[in-house]
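Chemist: One predicted model, sequence on top.
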Amino acid sequence: MKDDIRLLDLPLKPGDPPFSAWGYWGPEDEIGTLNWLSKDVVRQAAAEIVSGARFSLNWGLNMPTTAGFGRHECRLSHTIYQPGPMLALDEEVSFNTQRSSQWDGQRHFAYQKEQLFYNGVKLEEILSGSSTLGMQNWHKAGGLAGRAILLDYWSYTEAMGETYDAAQEAHAITFDNLMACLQYQQNLSSTPIIPRQGDFVLIRSGFTHCYQKLKADQERAIATVSAPITCGVEQDVRMLEWLWEHRIAAVGGDAPAWEVLPPTCKGSAGFLYHEVLIAGWGCPIAEYLWLEDLAEYCKREKRWTMFLSSCPLNVQGGVASPANLMAIL
């Protein structure tokens, strides 16, 4: 039975990369953990809509000001023009899908040592013109919709009397502290915050909160440093196990990479989450999410679960997409 497969059973085939689940949903699968978004999962998630409050989780397309990770600048270009004699306007928008709030798709990151993408796809196949692992597969599956849990780690640390600079420090959010944050929120909440199959897990690190306070030279410094430095989740096998055992469909947060960089591996955990989640499980990662308004509402209402909906760009062979995320409570 597939449900009996645990993290320690991965990989499924000898020679596959560490913790990879290639073949779990079949050798031709192209949507990975989105397979856990069954009709029953989505229908049950709709029960999270109680007040009708809704929040866009999308940062402006012009943010952050400076592109990080050595990327081409590719600034947002927005042109409005009148195409003909009638009073009507058209527009053209161009941008890098790795800027602002985004989904990292299956084509975005590979296992670095093995040089293989999800389910063993090679770079040559992607660059040959094939649409394998492209964003269009998420649309064929019906997009992304389900229950989400917000782990407001930034507010938790404030409540604990701790401080750190989420925009300029490589602060490692440990597995133990995330579980403590979850328990802290559960103690305040009147409804259960128990992870279940198909959930999305969002982590508020405080990055966008702190980013807004940066001066121009500080903003450029964190984006142009030779080795990326960013706060995020510490690489820990226990975190992988938690995500896998709870059948989490996707993860996301307000930080630039979701995981801490440079990596600070707990114990013998020698991996990047981008490798295992994206290339190993086909699990989408959302970055640079705007969680400030949502977090404030959740804190006030003492409720951290919600219905989440996203319809990324339908680009044949697409690598990533603006998140297009909405939370409804």
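Modeler: Arrived safely. Numbers count the residues shown, from 1 in each chain.

Chemist: From now on I want contacts and neighbour counts done on CA atoms only, so please keep to that.
Modeler: Will do.

Chemist: for the stretch 201-329 of the chain, what spans make up the strands?
Modeler: 232-233, 250-253, 285-287, 305-310, 320-322, 325-328 (DSSP state E, counting those that start in this stretch).

Chemist: What are the boundaries of the strands in the stretch 1-150 of the chain?
Modeler: Going by DSSP E, counting those that start in this stretch, the stretch 1-150 of the chain shows strands at 54-56, 77-81, 90-94, 102-104, 144-151.

Chemist: by contact count, what packs against the second one?
Modeler: Right, the one you point to is strand 77-81. strand 90-94 (3 or more C-alpha pairs under 8 Å, 6 or more residues apart in numbering; DSSP states H and E).

Chemist: Which other helices and strands does the strand it packs on contact?
Modeler: Counting by 3+ C-alpha pairs under 8 Å, 6+ apart, strand 90-94 packs on strand 77-81.

Chemist: the inter-axis angle of the strand it packs on versus strand 90-94?
Modeler: Using axes from the mean of the first three to the mean of the last three C-alpha atoms, to 10 degrees, the inter-axis angle of strand 77-81 relative to strand 90-94 is 170 degrees.

Chemist: Show me the contact partners of strand 77-81.
Modeler: The contact list for strand 77-81 (C-alpha atoms under 8 Å, 6 or more residues apart in numbering) reads 89-95.

Chemist: Please apply the same query to stretch 302-316.
Modeler: Residues contacting stretch 302-316 (C-alpha under 8 Å, 6+ apart): 45-49, 103, 131, 134-136, 138-139, 143-151, 185, 188-191, 193, 200, 298, 321-329.

Chemist: now the end-to-end length of it.
Modeler: The stretch stretch 302-316 measures 41 Å between its terminal residues, going by C-alpha to C-alpha, to the nearest Å.

Chemist: How about stretch 264-274?
Modeler: Note: stretch 264-274 ends 14 Å apart using C-alpha to C-alpha.

Chemist: Of all the residues in it, which ones are buried?
Modeler: 264-265, 271-274 (16 or more other C-alpha atoms under 10 Å).

Chemist: Same check on stretch 154-164?
Modeler: 154-157.

Chemist: Stretch 284-299 too?
Modeler: 284-292, 294-295, 298.

Chemist: before we move on, what about stretch 313-329?
Modeler: Per 16+ other C-alpha under 10 Å, stretch 313-329 contains these buried residues: 313-314, 317-329.

Chemist: just stretch 24-42 next, same as before
Modeler: Applying 16+ other C-alpha under 10 Å to stretch 24-42 flags 24-25, 29-37, 41-42 as buried.

Chemist: which one of those residues sits closest to residue 116?
Modeler: For the buried residues of stretch 24-42, the minimum distance to residue 116 (C-alpha to C-alpha) is 13.9 Å, reached by residue 30.

Chemist: contacting residues for the nearest residue to the closest one once chain neighbours are set aside?
Modeler: Excluding the flanking residues, the one nearest residue 30 by C-alpha to C-alpha, 6 or more residues apart in numbering is residue 133, at 5.3 Å. Residue 133 is in contact with 30-31, 105-107, 118, 317, counting by C-alpha under 8 Å, 6+ apart.

Chemist: this is the other structure I want to compare:
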Amino acid sequence: MHEDDHDCSPSCGAALAFAADGGPPETPHVATLLDGLPDNWDRWGDDDERGTLNLLGSAEAAAGMRAALAGGDDAIERFTLGLPLTGEAIPEGSTATGDPAFPGRDVSRRDNTSDERAYREGERDPSAGMKFSDDRFSTPFYLQGTTHMDALGHAWYGDYLYNGFDADATAATKRFDTPVEGFDGKVAETRGHANASIAPLADAGVAGRGVLLDVARHRDDGDDTRLPMGAEITLDDLQTTADAQGVTVAERDILLVRTGSMGHTRDPEAAWNPTDEPGLAFSEELVEWVHDRDIAALGADNVAIERVTQRIDGETYVLPLHGAFLRNLGLPLVEMLWLDDLAAACTEDGIYEFLLTAAPLHIQRATGGPTNPVVLKATDGD
């Protein structure tokens, strides 16, 4: 792996009181933790910005299609995995229902700019009798505030992003010829990613064989379908779940891990805390397993894929797998998936493989993009 001894700052709002006592966590340098683990730098050329999406070609799309067609032309179910945007905010630790918001990303709310009231009250005139409704966001719309794919440059440590791009590429300034009105006046200049943005992943798209590992159902340390807050998912949990489901995680698969956490955000009886969600736990074996299988993309139904803070060898780390997966392997992460409906269907017919397609919104220079993945899954038809 490419070593780096420079200082870094936690990403994703990690400085926002993640420690249980409300104080800042200890921050040993993650470079030491990840030293010696695999990376994919230069594997697809020194200018590559697509990472493991390079693994998805015609054969991988065909494998997904075969999975979808395994029950025949008349036995295909369709699922979308994107969360609805309700605009409802959930106070941390409460049992309110609404949109999950990671610290630093407020819930987004939209409002109408045109509707029947506007025509009725004379604010707008019909065009040859035709009327139209329209809307816009009235609060900041955080691109990673709902179901989304992380750009490969979204998280890093030291002075380098995925594939050796300079970390200063995350703060490249662009001036626009025509200013437009923003929340705080005219916007004529912004900062964004010159490299490793979401745009190359949007260009590539995702299409391949997806596999769901429903750890929440098979580990059985919460209720029937959800892991408790604070639960950590190990490599052994993934392998045990795959065995219980009778499914194999093959090379170049798209792996989805279900914790049940997003179900808490839609359940008025369940408390939810974004910084204490269940999620993957770092281990060298997990990183090597993901690398050895050339997992093409990784998604989960929580806000960060992994546990936000993790105790490893007596030290506290913040999102270490983001460093291992995004920065080192170039592995796109898809967060805040809605997996409950898909999981229920998989449980009913015992089929946990499918065709998965997805693409984030193509937003130039962005650190992530909202997405609504589509699954086509075979069913036994009963």
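Modeler: Right, received. Where do you want to start? Since the model is a prediction, treat every value here as computed from it, not as a measurement.

Chemist: Just send the buried residues of stretch 264-274 of the first structure back as TSV, with distance to residue 82 of the first structure too.
Modeler: Compiled in TSV, those are given as follows (distance: C-alpha to C-alpha, whole Å):
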residue	distance to residue 82 of the first structure
264	53
265	54
271	51
272	48
273	46
274	43
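
Chemist: Among those residues, which lie within helices?
Modeler: residue 273 (DSSP state H).

Chemist: thinking again about what came up before, turn the buried residues of stretch 154-164 of the first structure into CSV, columns for secondary structure and distance to residue 304 of the first structure.
Modeler: What follows is these, written out as CSV (DSSP: H, G, I helix; E, B strand; the rest coil; distance: C-alpha to C-alpha, whole Å):
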residue, secondary structure, distance to residue 304 of the first structure
154, helix, 14
155, helix, 12
156, helix, 13
157, helix, 16
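
Chemist: Between those residues, which sits nearest residue 229 of the first structure?
Modeler: residue 154 (18.0 Å).

Chemist: I'd guessed that closest one sits against residue 208; true?
Modeler: No: using C-alpha atoms under 8 Å as the test, residue 154 of the first structure is too far from residue 208 to be in contact (10.8 Å).

Chemist: and residue 274 of the second structure, how far is that from residue 141 of the second structure?
Modeler: Residue 274 of the second structure is 18 Å from residue 141 of the second structure, by C-alpha to C-alpha.

Chemist: okay, these two: which has more neighbours?
Modeler: Just comparing residue 274 of the second structure and residue 141: by other C-alpha atoms under 10 Å the higher neighbour count belongs to residue 274, 23 against 16.

Chemist: one step back: and the buried ones among the contacts of stretch 302-316 of the first structure, selectable in ChimeraX?
Modeler: Those of those that count as buried under 16+ other C-alpha under 10 Å are selected in ChimeraX with:
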select :45,46,48,49,103,131,134,135,136,138,143,144,145,146,147,148,149,150,151,185,189,193,200,298,321,322,323,324,325,326,327,328,329
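
Chemist: returning to what we had before: are any of the contacts of strand 77-81 of the first structure buried, and if so which?
Modeler: Here, 16+ other C-alpha under 10 Å leaves residue 95 buried among the contacts of strand 77-81 of the first structure.

Chemist: so where's the longest helix in the first structure?
Modeler: helix 175-188.

Chemist: Mind listing what's buried along it?
Modeler: 175, 178, 181-182, 185-186.

Chemist: Stretch 193-204 of the first structure now?
Modeler: Across stretch 193-204 of the first structure, burial judged by 16+ other C-alpha under 10 Å covers 193, 195-204.

Chemist: Can you give the distance from it to the centre of its chain?
Modeler: 12 Å (C-alpha atoms, centre = their mean, to the nearest Å).

Chemist: same check, this time on stretch 191-207 of the second structure
Modeler: With C-alpha atoms, centre = their mean as the basis, the mean position of stretch 191-207 of the second structure lies at 14 Å from the chain mean.

Chemist: What is the end-to-end distance of it?
Modeler: OK, stretch 191-207 of the second structure end separation, C-alpha to C-alpha: 31 Å.

Chemist: so residue 304 of the second structure touches residue 321, yeah?
Modeler: No: when contacts are counted by C-alpha under 8 Å, residue 304 of the second structure is not listed as touching residue 321 (9.5 Å).

Chemist: ok so, going back, for the buried residues of stretch 193-204 of the first structure, give me TSV that also has distance to residue 245 of the first structure.
Modeler: Listed next are those as TSV, based on distance: C-alpha to C-alpha, whole Å:
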residue	distance to residue 245 of the first structure
193	16
195	10
196	9
197	9
198	11
199	12
200	14
201	13
202	17
203	18
204	22
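
Chemist: residue in the first structure matching residue 303 of the second structure?
Modeler: Mapped onto the first structure by TM-score structural alignment, residue 303 of the second structure lines up with residue 256.

Chemist: give the contact list for that match.
Modeler: Taking C-alpha under 8 Å, 6+ apart, one finds 230, 287-288 in contact with residue 256 of the first structure.

Chemist: Residue 281 of the second structure now?
Modeler: 232-234, 306-307, 310.

Chemist: and it, how far is that from residue 318 of the second structure?
Modeler: 11 Å.

Chemist: Which neighbours do those two have in common?
Modeler: residue 310.

Chemist: what about residue 351 of the second structure, distance to residue 345 of the second structure?
Modeler: Residue 351 of the second structure is 8 Å from residue 345 of the second structure, by C-alpha to C-alpha.

Chemist: isn't residue 52 of the first structure right up against residue 328?
Modeler: Yes: taking C-alpha under 8 Å as the definition, residue 52 of the first structure is a contact partner of residue 328 at 6.2 Å.

Chemist: Need the residues touching each of these two.
Modeler: Common neighbours of residue 52 of the first structure and residue 328 (C-alpha under 8 Å, 6+ apart) do not exist.

Chemist: before we move on, the earlier item: closest to residue 166 of the first structure among the buried residues of stretch 313-329 of the first structure?
Modeler: residue 323 (21.4 Å).

Chemist: which ones are touching the residue mapped onto residue 60 of the second structure from the first structure?
Modeler: Correspondence of residue 60 of the second structure to the first structure, assessed by TM-score structural alignment: residue 41. Counting by C-alpha under 8 Å, 6+ apart, residue 41 of the first structure makes contact with 146, 197-198.

Chemist: Recalculate using a threshold of 7 Å.
Modeler: By C-alpha atoms under 7 Å, 6 or more residues apart in numbering, the contact set of residue 41 of the first structure is 146, 198.
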